[in-house]
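[1] when you get a sec, could you give me coordinates for this:
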Amino acid sequence: MGRAVRLVGDVWILLIMISLQRGPQRFGELQEQIGHISSRTLTQRLRLLEALGFVERRAFLEIPPRVEYHLTAKGQEFGQVITAIEIFARRNLSDPLPSTSCQEFCLPPASGSATEVEPEISTLCGSSEPSQEA
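    Modelled structure (predicted):
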């Protein structure tokens, strides 16, 4: 159960899985769709998803080389969980939080030790634009 919670709790993994539900994607396409994800982070998460059997990497013998990532049957099953979360969110979390609650969810941690900032949670607070903090 702990592994499942960590997977669902990893924003990058969720965004990769959501993108791959649309069909096979190349690395650059994934990076463009997800936005604000470093090549290193995307590579790490794709390797993890591949090792877990959720994603398959297909290399084509072409010049220039072409690689696509797609969901396996196991990945499609995980995609159903993500879809259920999306439906739940639309039904139950569509109203913005009061501004006092927003402070807990939308402000980045004070530590500042992270080298990469995770995607903004601004949609929780009803804001459609991410903050410009780095």
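[2] going forward, measure contacts and count neighbours with C-alpha atoms only.
    Noted.
[3] what are the ranges of the strands in the chain?
    25-26, 55-60, 66-71 (DSSP state E).
[4] can I get these in a markdown table with mean neighbour count and distance to Q33?
    Below are these laid out as a markdown table (neighbours: other CA atoms under 10 Å; distance: least, CA to CA, whole Å):
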| stretch | mean neighbour count | distance to Q33 |
| --- | --- | --- |
| strand 25-26 | 18 | 10 |
| strand 55-60 | 16 | 17 |
| strand 66-71 | 18 | 14 |
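[5] to compare against the first, here's the next sequence to fold:
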Amino acid sequence: MTKTRSTEDVYTKINAAYQIIEKKWMCTIICSLMKEPKRFSEINSKIPELSNRMLTERVKELEDIGIVFRQVITDRPIRTEYSLTQKGQDLGKAIKPIQDWAKHWL
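    Presented below is the predicted three-dimensional model:
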């Protein structure tokens, strides 16, 4: 039996999704932004084990793939906030059952 093109496309997309969420801290960062936008320091305080360098790297990756939106707010003092795009919100909803499972079983 041969795979159809659409089956291969689905596997490719699933694999791409796992490549995003399997990176250390990605799910944790996404979950931290589910309820409301946060400044860099707020994300960092929620995840104290995460270094500033790694947080910067991961947020940039999430921004590049359209999961996180970075907004510079020009009020005084100038600040930057990060929020989830619709794509990010949908991914966060998909991660939530895993988060619930981890709280219960790990």
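[6] residue contacts, the residue nearest the centre of the first structure?
    Centroid check for the first structure by CA atoms, centre = their mean gives L15 as the closest residue, at 2.2 Å. Contacts here follow CA atoms under 8 Å, 6 or more residues apart in numbering; on that basis L15 of the first structure touches I34.
[7] now do the same for it: its match in the second structure.
    By TM-score structural alignment, L15 of the first structure lines up with T28 in the second structure.
[8] how far away is its match from L50 of the second structure?
    10 Å (CA to CA, to the nearest Å).
[9] let me see the contact set for whichever residue in the first structure pairs up with F69 of the second structure.
    Structural alignment (TM-score structural alignment) places F69 of the second structure against E56 in the first structure. When contacts are counted by CA under 8 Å, 6+ apart, E56 of the first structure is found next to E50, Y69, H70, L71, T72.
[10] what about the counterpart of G79 of the first structure in the second structure, how many neighbours?
    Aligned counterpart of G79 of the first structure in the second structure: G92 (TM-score structural alignment). For G92 of the second structure, the count of nearby residues is 22 (other CA atoms under 10 Å).
[11] residues in contact with G92 of the second structure?
    C27, I30, C31, M34.
[12] state the number of residues packed around the first one.
    Look at C27 of the second structure: counted by other CA under 10 Å, it has 18 neighbours.
[13] Q33 of the first structure too?
    Q33 of the first structure: 14 surrounding residues under other CA under 10 Å.
[14] hmm, it is touching S19, no?
    Yes. In this structure Q33 of the first structure lies within contact range of S19 using CA atoms under 8 Å: 7.1 Å.
[15] what about R47 of the first structure, distance to F88 of the first structure?
    29 Å.
[16] more neighbours: which of these two?
    Using other CA under 10 Å as the criterion, R47 of the first structure and F88 rank with R47 on top: 16 against 12.
[17] tell me the contacts of the closest residue to K87 of the second structure other than its chain neighbours?
    The shortest distance from K87 of the second structure to any non-neighbouring residue, by CA to CA, 6 or more residues apart in numbering, is to I67 (5.5 Å). With contact taken as CA under 8 Å, 6+ apart, I67 of the second structure is in contact with L84, T85, Q86, K87, G88, Q89.
[18] what's the local residue count around the fifth one?
    Burial of G88 of the second structure, expressed as a neighbour count using other CA under 10 Å, amounts to 22.
[19] also the fourth one?
    One way to gauge burial is a neighbour count; for K87 of the second structure, by other CA under 10 Å, it gives 12.
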